[in-house]
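Undergrad: Give the three-dimensional model of this entry:
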Amino acid sequence: MQTNLSEQAKRLPRAEEAESILRSCVHCGFCNATCPTYQLLGDELDGPRGRIYLIKQVLEGHEVTAKTQQHLDRCLTCRNCETTCPSGVDYHNLLDIGRAVVDAAVPRPASDRILREGLRLLTPRPTLFKSLTQVGQVFRPLLPQTLKSKLPRTVRPAKARPAVTHARQVLMLEGCVQPGLSPNTNAAAARVLDKLGISVKPIQQAGCCGAVDYHLNAQEAGLERARRNIDAWLPALEAGAEAIVQTASGCGAFVKDYGHMLRHDPVYASKAARVSALTKDLVEVLRDEPVESLGADSDKRLAFHCPCTLQHAQKLGGAVEAVLGRIGFNLTSVPDSHLCCGSAGTYSLTQPQLSKQLRDNKMNALESSKPEVIVTANIGCQTHLDGAGRTPVRHWIELVEEALN
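TA: As a prediction, the model looks like this:
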């Protein structure tokens, strides 16, 4: 695609990257065929091709309006279009660039600003988030349905974790909301890894991965969180830890992007590249281990929802299903498994109507073969889908761990 960036756009820190991405798009439209919002709304500007054209206009100096902002806001950043694109367009990075320019030009309404700042204030603070979640559970009967659906129907307390005893060690990003919404997930992962001879070494200094800040257009704040995590993890990596394991695929996708986002940072570029290279989703560790030897025993009928951050961002579609199959679980087929559930980080709060439509469509697909339990690999998807109040939704590693007892 031919581009002619304005003089102002040429001065942007990522101008060269934006121009390169725009030029790689051939405007074929294959991306629209797999875009969840285009399928729902049928508007060219609510599909990847239309959004790319909007960003091109913005960077070429055309007027930026609230409608431009709205169409970019409606994007889930599911990256399904990247999986579909025959030209390899790096859409999510172009969207980050475009959103930053548009938000700088178009002031948001006060209600929108308050919501976004509130999410940035609350979400990255696990202790505060967990406390508010517990208060919400106490007063659950008095809450409106919109708030009830954001709380887990069942909170399984975290069981004790094994001591660090094995020569093989990995680190684990604990996450921000998972300790409050599904506190046993990371503990279950640690116990399964322990049975395979791998210890999880705690790194208390590591915090939020930075994705919430970054995707709510506080990009520098998100990068600063990335730098703090890099500093927290590097000593343990240098001491021999094999990997940084993520049980939330959304966090994993973002940490794997540290190397790209900080590639021009003179202090952190090489450090970030190393951290990204050693970051693994939990399934990447387990698929290389003799999981058959765990002796799991389960006849539960499961439907697996593959989060967009796992299949489109990390390119690990089918990996969890393969591990669960090797262990012996009975997996159902799921039509349109490539489509987003509508969680998409904070999307279910910033775009509730579209998010609910996508969730209901996804639940219909997941329940089509009548599973006993739906499992997934991302806390956002898990909470969002379970909020429908239908078939229970859990993290897949908890089902694995339970099958070992």
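Undergrad: make it CA atoms for all contacts and neighbour counts henceforth
TA: Will do.
Undergrad: Check which residues of the helix or strand where Gly222 lies are buried.
TA: Here Gly222, judged by DSSP states H and E, is contained in helix 219-238. Using 16 or more other C-alpha atoms under 10 Å as the test for burial, helix 219-238 gives 219, 221-223, 225-234, 236-237.
Undergrad: For the comparison step, fold the sequence that follows:
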Amino acid sequence: MMRTRPLKVALLGCGVVGSEVARIMTTHADDLAARIGAPVELAGVAVRRPDKVREGIPGELITTDATALVKRGDIDVIVEVIGGVEPARTLITTAFEHGASVVSANKALLAQDGATLYEAADQHGRDLYFEAAVAGAIPLIRPLRESLAGDKINRVMGIVNGTTNFILDAMDTSGAGYSEALDEATALGYAEADPTADVEGFDAAAKAAILAGIAFHTRVRLDDVYREGMTEVTAADFASAKRMGCTIKLLAICERAADGESVTARVHPAMIPLSHPLASVREAYNAVFVEAEAAGRLMFYGPGAGGSPTASAVLGDLVAVCRNRLNEATGPGESAYTQLPVSPMGEVVTRYHISLDVADKPGVLAQVATVFAEHGVSIDTVRQQGKDGEASLVVVTHRAPDAALSGTVEALRKLDTVRGVASIMRVEGE
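TA: Okay, here's the model as predicted:
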């Protein structure tokens, strides 16, 4: 039987995502009520610009006082889509204190201070759901928290930013340079006027912190994630990747150490073989590859951003949280029992592609090979091209610690015969 008293929902933020959440709540009200077991009522919407026309939202629901809205006491669920750390953190913890559960899409806050939110939710016996914080419409957080809760996850690797994937895909397919591909992404609305958070990896790093924490049952903060942007990726890098049967993606990689005693989380551009499932992810799509001990390899794929896809994830969480409210229960909270340390980037072991500008004369290759050997980095392949006293040397290594590779590059730069290190890129997915 359906309960007749509606569950009251308050919305913090009414931009692209928030307005779509409100629209779906209104147009699919009957379906949502049937799925939840009670009707849901939009009881208030906190915004910064109250004079803006918001189609389908009654004016009496609009307020600029978000604090008063979360303190009302009659709100069952707060949906937070304003982003940023403050005032979102204070508003969410205040909502818990006044009896509301929370659905959030706030990756920055969860990555920087998720522990505070988890503790507040647990203290007040309320839910904190955040499917929309990582990969838009792609069901990912719930499978990691629930479907794979009985398994041991060893690795999570994925494309978690649509803007960067669109740019890199354009560079790969058209041969365009970075600037041209970014201009195209901006013109089509895939890139913001200031794309720094995307192209420098900040957005992906926040998502990596969230994924690593859930996958490995340990607290991983944004500061724990190694981050490297993609602005230095060139058409020459793509040409080298193609010669190796690879392409280039900006990847978020979270790994459990072989001995199980630590974890790593990192974001950087990398070459991956064309045979890897992530290599075929095109345009602004996202995909995350999960490796679990019992389940094996799983891949989650779909649109990772945008108003409608993100709203879909928010509404999925809203249905789950509302069901819990009806049953006077709560869903999964924080699982950080392992308390594993996060190892520094220097301990990460992978392969590398290094492109050097060198003098075109005898003995150069021997000098370069000696430097690699002295730092314990084994060479897999070497390709050399030279003309008129100028030469390029491309070295692909076997697996080695990142610290060893850094030491190698530093020593190479000191050689008189090495005129510059044109490119350094990790090789993943093999």
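Undergrad: After superposition, what is the TM-score?
TA: Laid over one another, the chains give 0.29 as their TM-score (TM-score structural alignment, normalised by the length of structure 1), with 176 aligned residues with a C-alpha RMSD of 6.0 Å.
Undergrad: Check which helices and strands the helix or strand following the helix holding Gly222 of structure 1 is in contact with.
TA: As assigned by DSSP H and E, the chain's next helix or strand after helix 219-238 of structure 1 is strand 244-246. Judged by 3 or more C-alpha pairs under 8 Å, 6 or more residues apart in numbering; DSSP states H and E, strand 244-246 of structure 1 is in contact with strand 168-172, strand 279-281, helix 282-286.
Undergrad: tell me the most buried of these?
TA: strand 279-281 (a mean of 24; mean count of other C-alpha atoms under 10 Å).
Undergrad: what packs against it?
TA: Using 3+ C-alpha pairs under 8 Å, 6+ apart, strand 279-281 of structure 1 sits against strand 244-246, helix 249-255.
Undergrad: quick one, what contacts Asp172 of structure 2?
TA: Shown in contact with Asp172 of structure 2 (C-alpha atoms under 8 Å, 6 or more residues apart in numbering): 235, 238, 247-248.
Undergrad: I'd like to know which of those is nearest to Ala197 of structure 2.
TA: Closest approach between the contacts of Asp172 of structure 2 and Ala197 of structure 2, by C-alpha to C-alpha: Ile248, at 19.1 Å.
Undergrad: what residues does the one helix or strand that closest one maps to touch?
TA: Taking DSSP H and E as the criterion, Ile248 of structure 2 maps to strand 246-256. Residues outside strand 246-256 of structure 2 that contact it (C-alpha under 8 Å, 6+ apart) are 153-160, 164-165, 168, 172, 204-205, 207-208, 211-212, 216, 230, 238, 241, 262-274, 279.
Undergrad: Output the helices and strands packed on strand 279-281 of structure 1 as a markdown table; include the columns distance to Val285 of structure 1 and mean neighbour count.
TA: What follows is those, written out as a markdown table (distance: least, C-alpha to C-alpha, whole Å; neighbours: other C-alpha atoms under 10 Å):
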| stretch | distance to Val285 of structure 1 | mean neighbour count |
| --- | --- | --- |
| strand 244-246 | 8 | 25 |
| helix 249-255 | 13 | 26 |
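Undergrad: Export those as JSON lines, with columns for distance to Glu82 of structure 1.
TA: Below are these laid out as JSON lines (distance: least, C-alpha to C-alpha, whole Å):
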{"stretch": "strand 244-246", "distance to Glu82 of structure 1": "22"}
{"stretch": "helix 249-255", "distance to Glu82 of structure 1": "14"}
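Undergrad: Rebuild the helices and strands packed on strand 244-246 of structure 1 as TSV, extending it with distance to Asn93 of structure 1.
TA: What follows is these, written out as TSV (distance: least, C-alpha to C-alpha, whole Å):
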stretch	distance to Asn93 of structure 1
strand 168-172	26
strand 279-281	20
helix 282-286	24
